[in-house]
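Visitor: show me how the following folds:
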Amino acid sequence: MKFHNTIAMLDALIAAPSISCVNPKIDQSNREVINLLANWCQDLGFSCEILPIPNMPDKFNLIATLGHGEGGLVLSGHTDTVPYDLEQWDVDPFKLTEKDGLFYGLGTSDMKAFFALVLEAVKKFDPKQFKHPLILLATAEEESGMDGAKALLNTWKTGARHAVIGEPTNLRPIRMHKGIFMESIHLQGLAGHSSDPSLGNNALEGMHLVIAELIKWRQQLQSKYHNPLFQVPVPTLNLGHIHGGDNPNRICGGCELHIDLRPLPNMDIQELRGMLHQKVTQAVADTGLGVEFTALFDGIPAVETAQDAEIVKVTQKLTHHEAEAVAFATEAPYLQQLGIEPVVLGPGDIAQAHQPNEFINGQRLQPMTEVLVNLIRHFCL
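Guide: The predicted structure is shown next:
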């Protein structure tokens, strides 16, 4: 291998920019990261398939397989990072920098270090010993819309049944996370002179009715759904952005509200979106206001892997931690739709994700490598 140790590989991955962003001026290809991983994997004997993401030029998934047969283990991660604010960084985001045992760089914690550790773990084995395949899965666009993982639903047929997703979890296994979707609600009224309310139809007043109904609905959801394993044990509905009207002496002719809703496992996003539309429409049914909905983010389902699943029991044993639940979302539900039981487990810290001066603690690297070695031994040998 050209890069023969963990730190050298991580340095090369960090030096390969792979920002995904809904703003096309900032968005970048992940091809350089994919090429690095594919070359390293091929040097270790993997069979590599690079898959373009439909309708997304210069975005790619990598499926690298070592061994043959059914079952085995998927070690999965995303190759993209979020954007960054250079003026808030004390070091070069694209140069791995070590200070006091901490390794700084964009994507160190979330989550390029995981790939380097997987390859380090693989070097401990003779692939001829494998009875079941090991699959390294590297996806695109996780940070912007999960497009890489969604594309797998149509392009990947796998016999694998167990997966570890190396998102930052402080070396603690995660078997549940909440889902999320975001919606825009736009009310169309009629502007007019504020001296005579009959000259218009105030969309801002209509949105007052909508907000009252959404808060009532939120209370109903939180009374019905509760899971004590989550730090916030109920579904949340956040009123995140509102804008309406243009001047105090004009009746507000239009008003828009943005919300996000984060459901617990076993709450269906499409059903919730339908209920949202119904509640809002009913709230303004007698006002004469027009209503328009726009999905700002189609959504990521919540996910739960059973407590007695083999991957859960094995990761709990290897980490000496009970599997937990988190509020942030991952690609786990898409792997689950492929018939794979996922656990989220990685060496990074979610507190570092998406932050200036992102780092990974060097003390986490060897323990995570040992966990990966034992996972490969258990599921592939």
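
Visitor: contacts, neighbours, all on C-alpha from now
Guide: Noted.

Visitor: ok, now which ones touch Gly240?
Guide: By Cα atoms under 8 Å, 6 or more residues apart in numbering, the contact list for Gly240 reads 257-260.

Visitor: which of the helices or strands spans it?
Guide: Element membership for Gly240, per DSSP states H and E: strand 236-244.

Visitor: contact partners of the helix or strand that comes right after that strand?
Guide: The first helix or strand that comes after strand 236-244 along the chain, using DSSP H and E, is strand 254-262. Outside strand 254-262, the residues that touch it by Cα under 8 Å, 6+ apart are 178-191, 202-204, 207, 235-245.

Visitor: next helix or strand past strand 254-262?
Guide: Heading C-terminal from strand 254-262 (DSSP H and E), you reach helix 269-283.

Visitor: ok, back up a step: now the contacts of strand 254-262: which count as buried?
Guide: The neighbour count (16 or more other Cα atoms under 10 Å) marks 178-191, 202-204, 207, 235-237, 244-245 as buried among those.

Visitor: what about stretch 60-80, distance to the chain center?
Guide: Here stretch 60-80 shows a centroid-to-chain-centroid distance of 18 Å under the convention Cα atoms, centre = their mean, to the nearest Å.

Visitor: ok, now stretch 43-61?
Guide: Taking the mean of its C-alpha atoms, stretch 43-61 sits 19 Å from the chain's own mean (Cα atoms, centre = their mean).

Visitor: just stretch 183-203 next, same as before
Guide: Centre-to-centre, stretch 183-203 and its host chain are 38 Å apart (Cα atoms, centre = their mean).

Visitor: first-to-last residue distance for it?
Guide: Using Cα to Cα, to the nearest Å, the end-to-end distance of stretch 183-203 comes to 18 Å.

Visitor: got a list of contacts for that stretch?
Guide: 206-207, 244, 248-260, 288-297.

Visitor: ok, of the residues you listed, which come out buried?
Guide: For the contacts of stretch 183-203, buried by 16+ other Cα under 10 Å: 206-207, 244, 250-260, 289-291, 293.

Visitor: quick one: which helix or strand includes Val314?
Guide: Applying DSSP H and E as the criterion places Val314 in helix 310-319.

Visitor: so after that helix, what's the next helix or strand?
Guide: Using DSSP H and E, the helix or strand that directly follows helix 310-319 along the chain is strand 324-326.

Visitor: longest strand of the chain?
Guide: Longest strand in the chain by number of residues, with DSSP state E as the criterion: strand 290-300.

Visitor: residues in contact with that strand?
Guide: 145, 179-189, 269, 277, 281, 329-330, 333.

Visitor: before we go on, could you also do this sequence so I can check it against the first one:
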Amino acid sequence: MSNNCPDLVSMLRQLIASPSVSCTQPDWDQSNLGVIELLEGWLADLGFQTEVVPVPGHPGKANLIATLGSGPGGLVLAGHTDTVPFNAELWQSDPFKLTERDNRFYGLGTCDMKGFFPIAIEAAKQFLDKTLQQPLIILATADEESSMSGARALAEAGRPKARYAVIGEPTGMKPIYMHKGMMMESVRVEGKAGHSSDPSLGANALEAMHSVLSELIAFRGEMQKQYHNSDFVIAEPTLNLGCIHGGDNPNRICGSCELEYDLRPLPGMDLDNLREEVSRRMAPLADRFAVDIQTKALFPGIPAFANQRDSNLVRTAEKLTGYTAQSVAFGTEAPFMQALGMDTIVMGPGFIDQAHQPDEYLAFDQIKPTVAVLEKLIEQYCL
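Guide: Purely as a prediction, here's the structure:
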């Protein structure tokens, strides 16, 4: 083993110190190449064949495919390199400086999910002098927290190819075999402004939006009657009315109004079909209020994910961790890995309630057990 690859804590420290925020707002959005270059250097030094793959249409963004061994099957250990935006003033320590206190590592991305990479590399180090019968692939992706452009590009390119995939999102090392999808959508109403003393002078977008809101709430109720999956804590699809903006003054007829909402579909609910249904329901409202109503996806959306409850990888993970496989409501890159033909689960150190908030941390006691489980998975699926 080369001495150029740092120890686990040093790797984590360097990854946290490399900013890689991804965001739909350009002022926040950053390149992830600093993180990719660190990982590529360490893994190449350990003997992995590495390939940095730019994400088409996204300058400064790239995925990393690092492969040890060869063969038609194998195991992918996957994670995303980006983090969410942050409020530095709410942190007790520098978000970009790994800080140790209370038997925890604090820093932006410690659990979601830069911390997974040093752990995966630490597990891989135990197999560098062994002949793998199937490849071990460490996969690092871009923009999971915003558009999932990295995972989408990989799925479209048909790579990497393997038989099994573990996505190391923070689940407390409980295997996740199913999660809801996620859609973020907007409805924009364009009316006609005018003096509020005479409603006939305009077409009030806010009044039309009142009916848009009612229609979406009715649609939510219909979905929740039609779709139900008791394997989820919240067994129905959800639709959250998130934010609304419209008008400019009390004495003006509102000329435009826009609503943004979040929809979390269950497995079996098609994203495009849901969008078409919303658009269909908006058309009569546009006619009724003499306005223009446009629906738009704020990002392409994440399909729901469902593996077989008794798949080989699910059963193996349950045996190794002692936890029964579960479902979650948040979205991951799992459907894109599954689209590549892999038996896929989500399972990693840390907990989702520590992510996306100030003083994000990874507890010390999560690290060694995760390394041990990953070593067992590599042994089973690659040796």
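
Visitor: if we can go back for a sec, what angle do the strand holding Gly240 of the first structure and strand 254-262 make?
Guide: For strand 236-244 of the first structure against strand 254-262, the angle by axes from the mean of the first three to the mean of the last three Cα atoms, to 10 degrees is 160 degrees.

Visitor: what's the average distance of strand 236-244 of the first structure to the second structure?
Guide: On superposition with the second structure, the mean distance recorded for strand 236-244 of the first structure (mean Cα distance after the TM-score superposition for the first structure) is 1.3 Å.

Visitor: in the second structure, what residues pair with that strand?
Guide: On the second structure, the counterpart of strand 236-244 of the first structure by TM-score structural alignment is residues 238-246.

Visitor: same question, stretch 129-139 of the first structure
Guide: The aligned range for stretch 129-139 of the first structure is 131-141, by TM-score structural alignment.

Visitor: quick one: buried residues of that stretch?
Guide: Residues of stretch 131-141 of the second structure classed as buried: 132-141 (neighbour count, 16+ other Cα under 10 Å).

Visitor: same deal with stretch 94-103 of the second structure?
Guide: Under the neighbour-count criterion of 16+ other Cα under 10 Å, stretch 94-103 of the second structure has 94-99 buried.

Visitor: where in the first structure does it fall?
Guide: Stretch 94-103 of the second structure corresponds to residues 92-101 in the first structure, going by TM-score structural alignment.

Visitor: which residues are contacting that stretch?
Guide: Outside stretch 92-101 of the first structure, the residues that touch it by Cα under 8 Å, 6+ apart are 10-11, 14-17, 86, 91, 103-106, 357, 361-363.

Visitor: ok, back up a step: take the contacts of Gly240 of the first structure and map them onto the second structure. Which survive?
Guide: For those, the contacts that persist in the second structure are 257-260, with contact defined as both residues aligned by TM-score structural alignment, their matches' Cα atoms under 8 Å.

Visitor: where does stretch 63-78 of the second structure end up in the first structure?
Guide: The aligned range for stretch 63-78 of the second structure is 61-76, by TM-score structural alignment.

Visitor: identify each buried residue in the matching stretch, please.
Guide: By neighbour count on 16+ other Cα under 10 Å, the buried set for stretch 61-76 of the first structure is 61-67, 71-76.

Visitor: so which of the residues you listed comes closest to Asn35 of the first structure?
Guide: Proximity of the buried residues of stretch 61-76 of the first structure to Asn35 of the first structure (Cα to Cα) peaks at Leu62, which lies at 8.9 Å.

Visitor: surely the closest one and Ala38 touch.
Guide: Yes: here Leu62 of the first structure lies in contact with Ala38, judged by Cα atoms under 8 Å, at a distance of 7.3 Å.

Visitor: need the overlap of contacts for these two.
Guide: Contacts common to Leu62 of the first structure and Ala38, judged by Cα under 8 Å, 6+ apart, are Cys48.

Visitor: just the helices in the stretch 101-250 of the second structure please.
Guide: With helices called from DSSP state H, counting those that start in this stretch, the stretch 101-250 of the second structure shows them at 116-124, 149-157, 205-226.

Visitor: so which of the ones you listed is nearest Arg315 of the second structure?
Guide: It is, among the helices of the stretch 101-250 of the second structure and with distance given as Cα to Cα, helix 116-124, at 20.5 Å.

Visitor: how much does the closest one stray from the first structure?
Guide: Here helix 116-124 of the second structure, set against the first structure after superposition, deviates by a mean of 0.6 Å using mean Cα distance after the TM-score superposition for the first structure.

Visitor: equivalent range in the first structure for stretch 325-332 of the second structure?
Guide: With TM-score structural alignment as the criterion, stretch 325-332 of the second structure aligns to 323-330.

Visitor: buried sites along the matching stretch?
Guide: Of the residues in stretch 323-330 of the first structure, 323-327, 329-330 count as buried by neighbour count, 16+ other Cα under 10 Å.

Visitor: repeat that for stretch 360-373 of the second structure.
Guide: In stretch 360-373 of the second structure, counting by 16+ other Cα under 10 Å, buried: 360-364, 366-367, 370-373.

Visitor: from those residues, which land in strands?
Guide: Using DSSP E, the subset of these located in strands is 361-363.

Visitor: what lines up with His354 of the first structure in the second structure?
Guide: Under the alignment by TM-score structural alignment, His354 of the first structure pairs with His356 in the second structure.

Visitor: that match reaches Asn87, doesn't it?
Guide: No: using Cα under 8 Å, His356 of the second structure makes no contact with Asn87, being 10.1 Å away.

Visitor: which residues does Pro85 of the second structure contact?
Guide: Contact analysis of Pro85 of the second structure by Cα under 8 Å, 6+ apart lists 21-23, 28.

Visitor: what of Ala124 of the second structure?
Guide: By Cα under 8 Å, 6+ apart, Ala124 of the second structure lies in contact with 375, 378.

Visitor: give me that answer again for 10 Å
Guide: 43, 46, 68, 118, 136-138, 371, 374-375, 378-379 (Cα atoms under 10 Å, 6 or more residues apart in numbering).

Visitor: kindly report the same for Lys128 of the first structure.
Guide: Counted by Cα under 10 Å, 6+ apart, Lys128 of the first structure has contacts 66-67, 381.

Visitor: ok, back up a step: please produce CSV containing the contacts of Pro85 of the second structure, extended by neighbour count, secondary structure and distance to Thr83 of the second structure.
Guide: Converted to CSV, the contacts of Pro85 of the second structure look like this (neighbours: other Cα atoms under 10 Å; DSSP: H, G, I helix; E, B strand; the rest coil; distance: Cα to Cα, whole Å):
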residue, neighbour count, secondary structure, distance to Thr83 of the second structure
Val21, 22, strand, 5
Ser22, 25, coil, 6
Cys23, 19, coil, 9
Trp28, 13, coil, 11
